[in-house]
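**Q** fold the stuff below for me.
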Amino acid sequence: MKISALSAFATCMLAVLLISPPAKAQVNREKPDALQDLGITEKLGDHIPQDAKFVTSTGDTVMLGDLYEEGKPILLNPLYYECPMLCGLVLDGVFNVLEEVNWKPGK
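**A** Here you go, the predicted model:
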């Protein structure tokens, strides 16, 4: 009895599928203990107090109100100055958005 090439191939593939262990996605949905109480609370439309203190890239502490000038918006982009990847992506996104707005920082 002659077996066609297609039947032989199908039989081999079925054997491989039956022998192979199923692949399972390794999803860990539990947060580490250090992150249990960590979250994000959006406060869209709220104002940041002008006495809020921030540390500059040079290590100086400034109050937000000291940076404010009438008629000029403040772009606040909190990030780390030393991070391997994400901060660069965030800054790239900020620069891309700044190219699309009708005002320029510092002008």
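**Q** all contacts plus neighbour counts: C-alpha atoms, from now on.
**A** Fine.
**Q** so L14 sits in a helix?
**A** Yes: assessed by DSSP: H, G, I helix; E, B strand; the rest coil, L14 belongs to a helix.
**Q** count of neighbours near it?
**A** When neighbours are counted by other CA atoms under 10 Å, L14 registers 12.
**Q** hang on, A52 packs against D66?
**A** No: in this structure, A52 is not within contact of D66 by CA atoms under 8 Å, at 10.0 Å.
**Q** against G39, how distant is the one residue sitting closest to the centre of the chain?
**A** In the chain, the residue lying closest to the centroid (CA atoms, centre = their mean) is L86, at 6.4 Å. Computed as CA to CA, to the nearest Å, the L86 to G39 distance reads 18 Å.
**Q** please give the structure of this sequence too, so both can be compared:
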Amino acid sequence: MLILPCNASAQTPQQILKEVGITPHPGQSIPLDAVFKDHSSDEISLREALDHQPAVLCLVYFDCPMLCKLSADGLVRAVSEIQEEVGDDFQVIMVSFNPADTPEKANLARQRLIQKYGRSPEGSGWYCLTGSQAEIERLTSAVGFQAHWDETIQQYAHASGLIIVSGEGVITQYLDGVNYVPRELSQAIKAAGDEKVSEKSANSFLTCYLYDPTTGRFGSAVQWTVRILGGLTIVGMLWMMIGLQRQNLSQNDSD
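**A** The predicted model follows:
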């Protein structure tokens, strides 16, 4: 998979959004010999980061204005509510898909995650990694991750989700969204520990693109998606209220 620069004049936002996402590859392996830099600028391979334990892998970039932070916060909330301990039972590995990201940015992101998690002040099991374009592409290709850099707005168009891998680097499951159900995450980690590849992997993922930091708003493509989802939610609530009212009327008539 290539993370390619985009020219806004050549492609519309809708075209770009169609080209980004995550194509699940359950059962395939990540490149364990791929080498990245950790928060201290030390080189570390994915094999060393896994250390024969299951892991939650998350692809981010540390300057993401919205979705990466939401996904990271959702992950911390979920792992804070499960019995398994980061570092003892599984690893959390966040890898930046932006080759321009630095270990300094990774360190800031890692400290924020550790502080929110609260269970292990020393940060055992928490990895925030940066790397070269070549090593990033080896990993993103293996997990089916596709993103585009838009030079005009200086942002990536990308999807968000969690990739669960076994201690030997086999992809066992994908989880979508930014708010993760603790029970589902716990089950996915246990299954990865047993080398069980799930058939229930997600196949649709939230996409982040066209966030304008000067206005605090997303571009029209994402705005319309949010509006449609909001409208469907309102319709669903109204339908439920009508159903309850009808049920109450029926009960009154029977009385």
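**Q** what's the TM-score here?
**A** The TM-score (TM-score structural alignment, normalised by the length of the first structure) is 0.53; 77 aligned residues with a CA RMSD of 2.8 Å.
**Q** show me where the second structure has strands.
**A** 4-6, 21-22, 35-37, 43-45, 55-60, 91-96, 126-129, 145-146, 148-150, 155-165, 171-176, 206-208, 211-212, 217-218 (DSSP state E).
**Q** just tell me the aligned range of the first one in the first structure.
**A** So the one you mean is strand 4-6 of the second structure. The aligned range for strand 4-6 of the second structure in the first structure is empty, by TM-score structural alignment.
**Q** starting at the chain centroid, how far to that strand?
**A** Centre-to-centre, strand 4-6 of the second structure and its host chain are 21 Å apart (CA atoms, centre = their mean, to the nearest Å).
**Q** kindly check the end-to-end length of stretch 208-225 of the second structure for me.
**A** 11 Å.
**Q** should've said stretch 52-64 of the second structure
**A** By CA to CA, the extent of stretch 52-64 of the second structure from end to end equals 30 Å.
**Q** one more: stretch 165-176 of the second structure?
**A** End-to-end span of stretch 165-176 of the second structure (CA to CA): 15 Å.
**Q** same question for stretch 57-68 of the second structure.
**A** Stretch 57-68 of the second structure: ends 13 Å apart by CA to CA.
**Q** before we move on, what about stretch 30-42 of the second structure?
**A** 21 Å.
**Q** before we move on, the earlier item: looking for the alignment partner of the residue nearest to the centre of the first structure in the second structure.
**A** Match for L86 of the first structure (TM-score structural alignment): L67.
**Q** V62 of the first structure -> the second structure?
**A** Matched to the second structure by TM-score structural alignment, V62 of the first structure sits across from I44.
**Q** who's in contact with G65 of the first structure?
**A** 49-52 (CA atoms under 8 Å, 6 or more residues apart in numbering).
**Q** give me that answer again for 6 Å
**A** Counting by CA atoms under 6 Å, 6 or more residues apart in numbering, G65 of the first structure makes contact with Q50.
**Q** how about V35 of the second structure?
**A** Per CA under 6 Å, 6+ apart, neighbours of V35 of the second structure: 44-45.
**Q** which residue in the first structure aligns with it?
**A** In the first structure, V35 of the second structure lands on K53 (TM-score structural alignment).
**Q** kindly report the same for I22 of the second structure.
**A** Matched to the first structure by TM-score structural alignment, I22 of the second structure sits across from I40.
**Q** how close does that match sit to D92 of the first structure?
**A** 22 Å.
**Q** who has more neighbours, these two?
**A** D92 (12 against 5).
**Q** that one and E100 of the first structure, how far apart?
**A** D92 of the first structure sits 13 Å away from E100 of the first structure, going by CA to CA.
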